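Enquirer: Sequence and predicted structure, then a few things I'm wondering about:
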Amino acid sequence: MNAKFKATIELIGINPFVFVPEKILAAVLQEAGKEKGSIPIKGLINKNPYRQTLVKYAGHWRLYVNTIMLKDSPKRIGETITISIAFDPADRKLKMHPALGKALTKNKAAKENFKKLSTSRQQEIIRYISNLRTAESVERNITKAINFLSGNGSFVGRHSL
């Protein structure tokens, strides 16, 4: 299913978003096979492709429109945009950096604490390490991550477990 609709960009807090029409939302949820948690979607905004996640917040499902999806989206509140939307079944999980996997294997406490984290928190750590550019920064940040997971220090803006 690939449904198309028009919506006006609204703001909640500092986040631009649109509501997905009920009929279309019901079809996406049915195709996803769930009504809770985040729903991966893809489509077009004003003919530009995007990948995003539908999120239920404060009792309503919302499609948050970030600047990657739509240039200057925070400045475009009140604008009506054309959106197509479809459930995205593609696997979005990132592969763990081999050096992080090796470090976790060497430190059982850190590995156990990593497993206890929510999937989104695990992905946050994996994404952070995977997006580093130099071997030095990878090594330095893996040390910080292992310390954090061992209960010492902070990492990616979070304090020790």
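Expert: Structure received. Numbers count the residues shown, from 1 in each chain.
Enquirer: Every contact and neighbour count from this point should use C-alpha atoms.
Expert: Will do.
Enquirer: host element of A26?
Expert: Taking DSSP states H and E as the criterion, A26 maps to helix 22-32.
Enquirer: structure B:
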Amino acid sequence: MVDQTGLDVWTLESEIQLFHAILNHKPVGADRHFQMIYVCNLVNSFVSDPISTDTIWKKLGSLYNMEELHDSEVNPFQSKMKEFSLPEEYDSLKSLKYPRVTSQSGISVSRSPRTDSFSQKRTRKSLRSVDSNTTPVSSTNSPATTTAGSVTSREKRR
């Protein structure tokens, strides 16, 4: 390709760098101008004479049908939102009132799948609580007995 001064801008090295650059940064689609900035910077980092974006656009236009490539590119901003709806085969279930599960006696059940034993809140007694019958545990003795040999509240629970 010949630039405005009549000199050939595209050497073998610059074309190779152009093809390497467009492998990672396609200058098509909604962000084609931003991608062209990357392409231009990559090409210019490997050639001695800087190449303008207009020259790169012209080179790509001579090699490819850029308008067709741009039109065929999927635009992520054009996707329309569609509200989800169940298929018609679920209409009979949708018409039932909630809760839709009935027990064997015909009464509606609104239980969660968890059992009652899990729904009770568990409380934890403090391990350091001291009963009125025991003396405090010293740090040098074992936690199971006190200095007087009495049993702590931890032993009582076992």
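Expert: Ah, there it is. Everything quoted here is computed from the prediction, not taken from an experiment.
Enquirer: Superposing both, give me the TM-score.
Expert: In this superposition the chains share a TM-score of 0.21, using TM-score structural alignment, normalised by the length of structure 2; 55 aligned residues with a CA RMSD of 4.6 Å.
Enquirer: For the helix holding A26 of structure 1, which helices and strands make contact with it?
Expert: Here helix 22-32 of structure 1 is seen to pack against strand 80-87 when contacts are counted using 3 or more CA pairs under 8 Å, 6 or more residues apart in numbering; DSSP states H and E.
Enquirer: buried stuff in the strand it packs on?
Expert: 81, 83-87 (16 or more other CA atoms under 10 Å).
Enquirer: Mind giving me the packing neighbours of it?
Expert: Counting contacts by 3+ CA pairs under 8 Å, 6+ apart, strand 80-87 of structure 1 packs against strand 3-8, helix 22-32, strand 39-45.
Enquirer: TSV for the ones you listed, including mean neighbour count?
Expert: Below are those laid out as TSV (neighbours: other CA atoms under 10 Å):
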stretch	mean neighbour count
strand 3-8	15
helix 22-32	15
strand 39-45	19
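Enquirer: Nearest to N15 of structure 1, out of the ones you listed?
Expert: Shortest distance between N15 of structure 1 and these, using CA to CA, is found for strand 3-8: 13.5 Å.
Enquirer: before we move on, the earlier item: any chance of the helices and strands packed on strand 80-87 of structure 1 in CSV, plus distance to Q52 of structure 1?
Expert: Shown next, in CSV, are these (distance: least, CA to CA, whole Å):
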stretch, distance to Q52 of structure 1
strand 3-8, 15
helix 22-32, 13
strand 39-45, 5
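Enquirer: Looking at those, which is nearest to R140 of structure 1?
Expert: Closest among those, using CA to CA: strand 39-45, at 32.3 Å.
Enquirer: Quick one: name whatever helix or strand follows that closest one.
Expert: strand 48-57.
Enquirer: Q123 of structure 1 sits in which helix or strand?
Expert: helix 119-130.
Enquirer: ditto for L42 of structure 2
Expert: Using DSSP H and E, the element containing L42 of structure 2 is helix 32-44.
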